[in-house]
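K.L.:
Prediction below, plus the sequence it came from.
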Amino acid sequence: MESSQSIVLGDVEIFRVVEWQGTLMPGTDLLPDTTDQTWRDNTDWLEPDHWEPDTGLVVGAIQTWVLRSGGRTILIDTGVGNGRERPSRALFHHRHGDFLNRLTQAGVHPQAVDLVVNTHLHGDHVGWNTHDVDGQWMPTFPNAQYLIPTADDTYFGPTGGYAGGRRPDDRLIYEDSITPIHRADQAVLWDDTYRIDDNLTLESAPGHTPGSSVLHLESGTDRAIFVGDLVHSPIQLLHPSCSSCLCLDPHRAATTRRRILEQAADQRQLVIPAHLGGSGAVEIRRAGTNFTLGEWAATPAAPR
């Protein structure tokens, strides 16, 4: 990547590869505890990267964050993937995109990836774990270890009845994107915390899913936290009690979100959610019992 396309925090280089970007759903559907006025009160900074005031639709991205740390190439989440059966999600169903070409053009060849972090096991975070090889799902990154939260592996896998069998997609996601990783002996399950290297540590952050996690970056004087789906919209940085409609345990997600954001504010961590458009990362400050936005990171806008 050209230097203008990445940022460096301490000894870690960071950039992202976008699989998809566009409008998702009305803001009040994504965050049921908000009102239309909540969104309109913040139009000046939400538009155009995070919300469309004319339609009321949230703008988001499906993207992979790429880290170079300790001589290794690390991917945080792997998007939707191609050719998947996803009957519950039209956007993901039988999708065919050029994500792998984008990844290669960014200088990341699948064989050179050392580690894949799945922050949780929803379908838009694990899709490119695998790809179709002669009709069989195989690991896309053949030399990588895949870090998978144990709680999600249990809940979404056969032990948990594929998330209780409520959605056919959950079984399909696990069987095409997780089972092949186990079969290839590339899965590493972890609980509570997991130290990747001197710069990076995973921490459990349950609520969105049972095993949802965040990744802490601490290198030199720089701090960042990749919060996955703990934050779907920057509105939640100002209103941390508002969980998304996609959270399996909204109350627990809100409690976890506040704890993580308090830590981020106190430690001056750059907050990097999974799905934000625009620069994709922002600092936050305490404002009484809530937070206010600081500086947005100088990362390049994700392509549409």
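P.N.:
That came through, no problem.
K.L.:
Only C-alpha atoms from now on, for both contacts and neighbour counts.
P.N.:
OK.
K.L.:
Show the contacting residues for the closest residue to Arg258 other than its chain neighbours.
P.N.:
Here the nearest residue to Arg258 in space, its sequence neighbours aside, is Pro240; by Cα to Cα, 6 or more residues apart in numbering that works out to 5.9 Å. By Cα atoms under 8 Å, 6 or more residues apart in numbering, the residues touching Pro240 are 254, 257-258, 290.
K.L.:
Alongside the first one, take a look at this:
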Amino acid sequence: MHSHSTPSPSGKSPAWDLGDLTVRRIDEVALPPQTGPWLLPAATPDVVAQAPWLRPDFADDAGTLRLSSHSFAFVADGLRVLVDTGIGNGKTRANPAWHHLDSDYLARLDAAGFPPQTIDLVILTHLHTDHVGWNTYADGATWKPTFPNARYLTARTEWNHWATADMDEARRQMFRDSVDPIRDAGLLDLVDVPAAGTDIAPGIRLIPTPGHTPGHLAVELHGRTATALITGDCIHHPVQLLQPAMGSCVDIDPQQAAATRRHLLASLADTGTLMLGTHFPSPTGGLVQSHGDSYRLAPAPAASAHHSPTPH
């Protein structure tokens, strides 16, 4: 993997300043090069070549997409929040890139000023394996909540979908080790998210972005001087700005996912709202700009700021 996309724990975490709210990226792992062709099969090297702005950050010269796994952490009006929890360590997974991962994620969380016990709220954009993994950690043979003082929040629509879905064994395993222990501990909150979105705390709004999963959420952050939107998986990679109809192989409702993406991109284009991609490699953030009959992402690199610890 390329050195610039291989994270290492340090006192610096990439940060975006929205005024009174600073969003930090907490790196977990760079995803292997074969992820792109599997996840976004329509993003062939020929298609990637149509968007020279993707290189060098979001794709390499051969047209291979770069993707990563990370969380976003911030403090909003005193509330300490984590959005999505990645793949997790030591978990039995069908995907070899995720199987028994051993990353320094918790050390990076600490270094960024967000020790697990200080987190008040964990927002799960959806209940997929690579977004819920650090919900729990192994304590001997049991899986315990990593963030014991937090409420874990997801959409009721999302929960209801999986509660009745015919899941394969790999997904059942993920629920057993990463979702059920949270529910059993009484830490899971299900939120009704109307079409217009809903404010869950000052500066934090949940936006329904269905299609990838039925209850998928994006997270809109309103700071004093800027607004940001955390994508989750309604947009996996900036190449989808070139072709908003381009879906991922794991979208449950591909047509709805494409409609959601078109609507979201149209609402963000040329507004100055910072888009933060949950799987976008560094620089991760950017501004959506109209470009012909589609869009492009103008990178908005983070500042690597030393954290100033906020009293809990």
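P.N.:
That came through fine. This structure is a prediction, so every number in the text was calculated from the model and none was measured.
K.L.:
For the two chains, what TM-score is obtained?
P.N.:
TM-score of the superposed chains, computed with TM-score structural alignment, normalised by the length of structure 1, equals 0.89; 292 aligned residues with a Cα RMSD of 2.1 Å.
K.L.:
so which of the contacts of Pro240 of structure 1 comes closest to Trp137 of structure 1?
P.N.:
Using Cα to Cα, Arg257 comes nearest to Trp137 of structure 1 of the contacts of Pro240 of structure 1, at 34.5 Å.
K.L.:
And the closest one? What does it align with in structure 2?
P.N.:
Superposed on structure 2 with TM-score structural alignment, Arg257 of structure 1 falls opposite Arg261.
K.L.:
from what I can see Asn143 of structure 1 touches His109, true?
P.N.:
No: taking contacts as Cα atoms under 8 Å, Asn143 of structure 1 lies outside contact range of His109: 10.9 Å.
K.L.:
re earlier: aligned counterpart of the residue nearest to Arg258 of structure 1 in structure 2, please.
P.N.:
Aligned by TM-score structural alignment, Pro240 of structure 1 pairs with Pro244 of structure 2.
K.L.:
same thing with Ala224 of structure 1?
P.N.:
Using TM-score structural alignment, Ala224 of structure 1 lines up with Ala228 in structure 2.
K.L.:
Relative to Gly215 of structure 2, how far out is the residue lying closest to that match once chain neighbours are set aside?
P.N.:
Spatially, and ignoring its direct neighbours in sequence, Ala228 of structure 2 is nearest to Leu274 (4.4 Å; Cα to Cα, 6+ apart). Distance, Leu274 of structure 2 to Gly215 of structure 2, by Cα to Cα, to the nearest Å: 23 Å.
K.L.:
again with His161 of structure 2
P.N.:
Distance of His161 of structure 2 to Gly215 of structure 2, given as Cα to Cα: 8 Å.
K.L.:
Between the two, which is the more surrounded one?
P.N.:
With neighbours defined as other Cα atoms under 10 Å, His161 of structure 2 and Gly215 compare such that Gly215 has more, 23 against 14.
K.L.:
For the more buried one, give me its contacts.
P.N.:
126, 155-159, 161, 208-209.
K.L.:
Skip the chain neighbours and tell me the closest residue to it.
P.N.:
With Cα to Cα, 6+ apart as the criterion, Gly215 of structure 2 has its nearest non-adjacent residue at 3.9 Å, and that residue is Glu158.
K.L.:
Now check that neighbour against structure 1: what is it aligned to?
P.N.:
Matched across to structure 1, Glu158 of structure 2 falls on Asp152, judged by TM-score structural alignment.
K.L.:
Give me the residues contacting the helix or strand hosting that match.
P.N.:
For Asp152 of structure 1, the enclosing helix or strand under DSSP states H and E is helix 150-156. Identification of contacts with helix 150-156 of structure 1 by Cα under 8 Å, 6+ apart yields 120-121, 160-164, 170-171, 174, 189-191, 209-212.
K.L.:
one step back: most neighbours out of the contacts of Gly215 of structure 2, which is it?
P.N.:
Result: Thr209 is most packed of the contacts of Gly215 of structure 2 (other Cα under 10 Å), 28 neighbours.
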